[in-house]
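Undergrad: Need the 3D shape of this:
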Amino acid sequence: MTDDETSHELTDRKFYKAEQEASFVEAHERTTPQQQDPAYRLAFRDTDFLLREELRPVRFQLELLKPEMLLDEAGIGSTLVIYGSARIPAPEEAEVVRAAASSPEQTAVAERLIAKSKYYEEARELARIAGRSAVVEDGKRHFVICSGGGPSIMEAANRGAEEVGAESIGLNITLRHEHTPNAYVTPHLSFQFHYFALRKMHFLLRARAVAVFPGGFGTFDELFELLTLIQTGKMQPIPIMLFGGDFWRRVVSFEALAEEGVVSAKDLDLFHIVETAAEAWGHITAFYGLDLA
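TA: Have a look, this model is predicted:
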């Protein structure tokens, strides 16, 4: 049946779909003052209206629904989330970082970042391992790599997946200084968020394991929210691997938190400190009882 034909079938839809109604509007010229005024626009086609302050709850719902629906349509059952710094260089970028330093202090920082480029390679390798595993259950793909879609460790994650022919997800956030997804995110799995809260929710909705590499405030925010959700019982335990024992023991004294009594000693069992992709993958497969060697 075409759009302009009348159906007499009992089970056929009797109301036009929104996209059909929108096409009817577009087919007519807007020749009168009433048609040309913004008030006359269909509400769901009126961007100015959707961006009003009062419509924030609607925008929240849209950011919840769009990735959820598209990931479901893509057959993604679960993800392996990789968090980490946007500043750690790939090994091949070490000289560029070194050359950009213009003072002894900056040189010292640059060298510490360059030393952590090994974690770029470990994130890349973990994504390769997960991509090669190609776990499929009930028609859904599992341990699909998911990153923040940006540079550095995030890029390494998406890059590793692409290198073994696997799709990967990127959850970008609109920032004044960072807008472009890295080149390795699968295009139809590349999402952009306005709200940090909704982005963080989507990181964890499908997460069945999380690898956390050295990073700054954003990485800490993501890690500690995850630990809090599991500690408080809002989320069931999943494997959490912190890459780089020297880094994590230097920047956070987890043992001191337990000694001070502000967390329980058993809370320190919520995560594992690891150094290599193989070690991290071993924790994941052991947790789920999978034979994916």
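
Undergrad: From here on, just use CA atoms for contacts and neighbour counts.
TA: Fine.

Undergrad: Roughly how far does H188 sit from E95?
TA: According to C-alpha to C-alpha, to the nearest Å, H188 and E95 sit 34 Å apart.

Undergrad: Quick one: neighbours of F60, just the number.
TA: If you count neighbours by other C-alpha atoms under 10 Å, F60 ends up with 15.

Undergrad: how many other residues sit next to the nearest residue to L55 once chain neighbours are set aside?
TA: Nearest residue to L55 in three dimensions, chain neighbours excluded: F49, at 7.8 Å (C-alpha to C-alpha, 6 or more residues apart in numbering). Other residues lying near F49 total 16 when counted by other C-alpha under 10 Å.

Undergrad: one more, for comparison:
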Amino acid sequence: MIRTDKLTARNFPSAQEEVAQQASFDSEFDANPPSAYRLAFTDTDFLVRPELRPVRMQLELLKPELIQQELDIQSTVVIFGSARIADREAAQAAVDTARAANDDQALQRAERRLVMSGYYEEARRFARLITEHTRDHAHPLYVVTGGGPGIMEAGNRGAHEAGGRSIGLNIVLPHEQRPNQYITPELCFRFHYFGLRKMHFLMRSVALAAFPGGYGTLDELFETLTLIQTGKCRKRPILLFGRDFWSRLIDFDLLLDTGMISPGDEQLFHYVETADEAWALLMKEYDIGSPGNHGSP
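TA: Alright, predicted model coming up:
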């Protein structure tokens, strides 16, 4: 009988073994060796040098990619939207506080936030529908968000409430963005580069849902529209929640009338109002049936 373990044994020690060996050696002789003496891949001072930017970008591309491959995550639905939209309970509490304080200006602001909280609840329900209906499929859909509060929290929360995993792609900001509590811990990533974060949003996505938001949401939405319009990525459903908000914010008719976009470009997205409407559109697009249906996705 051939001893395959001997035939396939490593010829060289692994990087992990080398790190462990050096740690033991360093603790014996010098607990804090100078930068020049450290292994290059364990030396943070070296890795953050400006000249190492290409290496850091490659690492930021590879780390989330390899982890998702290992967990067999193939298809995602991206949920974008404002970090400032609260859940209905918190928004109602703010209204009650402002009313009790007899503060008219604060009450007006709180009442607007209460109206907008409807989007939080729809994002939460949409994520729950995605997770509940595809969790037992051969290729389940995973919700991915920017990992922060507001609409992002709602997306991760809905998936969590459905008993599924979801992804958070956090970004380092001057005012630190903390991950929301509903992200699956092993799928809570942190980025330095906005560009690579946005690439990871799209690498596995089969649909994108954009809820009302500000500059960040617009940036992510328009990058996706541009990539689809120019053929740089495959066409997929783009769902704009809240026709009134989006049609007031962006005059797509003006872009058409002035020739800034081509006829048909206004059909790259769909207006939807509810989670049920959005989910029905995805079911039709990808022929999603019962878990026994092993078609796409």
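
Undergrad: hmm, back to that, so what corresponds to the residue nearest to L55 of the first structure in the second structure?
TA: Taking TM-score structural alignment for the superposition, F49 of the first structure sits opposite F46 in the second structure.

Undergrad: Superposed on the second structure, what's the mean shift for the host helix or strand of the residue nearest to L55 of the first structure?
TA: Using DSSP states H and E, F49 of the first structure sits in helix 47-50. Here helix 47-50 of the first structure, set against the second structure after superposition, deviates by a mean of 0.8 Å using mean C-alpha distance after the TM-score superposition for the first structure.

Undergrad: Which positions within that helix qualify as buried?
TA: F49 (16 or more other C-alpha atoms under 10 Å).

Undergrad: Can you give the contact residues for that helix?
TA: With contacts defined as C-alpha atoms under 8 Å, 6 or more residues apart in numbering, helix 47-50 of the first structure is touched by A43, F44, L55, V58, R59.

Undergrad: Now rank those by neighbours and give me the top one.
TA: Most surrounded of these: other C-alpha under 10 Å gives R59, at 17 neighbours.

Undergrad: Show me what H160 of the second structure aligns to in the first structure.
TA: Under TM-score structural alignment, H160 of the second structure pairs with E162 in the first structure.

Undergrad: quick one, strands of the stretch 151-293 of the first structure?
TA: Per DSSP state E, counting those that start in this stretch, the stretch 151-293 of the first structure carries strands over the ranges 168-173, 190-193, 207-212, 240-243, 272-274.

Undergrad: buried sites along the last one?
TA: Neighbour counts over strand 272-274 of the first structure (16+ other C-alpha under 10 Å) mark H272, I273, V274 as buried.

Undergrad: Surely the match of H160 of the second structure and S168 touch.
TA: Yes. In this structure, E162 of the first structure is within contact of S168 by C-alpha atoms under 8 Å, at 7.4 Å.

Undergrad: Distance of the match of F49 of the first structure relative to F25 of the second structure?
TA: From F46 of the second structure to F25 of the second structure the distance is 20 Å (C-alpha to C-alpha).

Undergrad: Equivalent analysis for L256 of the second structure, please.
TA: 68 Å.

Undergrad: try T226 of the second structure
TA: Distance, T226 of the second structure to F25 of the second structure, using C-alpha to C-alpha: 53 Å.

Undergrad: Pull the residues that contact stretch 63-77 of the second structure.
TA: Against stretch 63-77 of the second structure from outside (C-alpha under 8 Å, 6+ apart): 139-144, 187, 189, 200, 204-209, 297.
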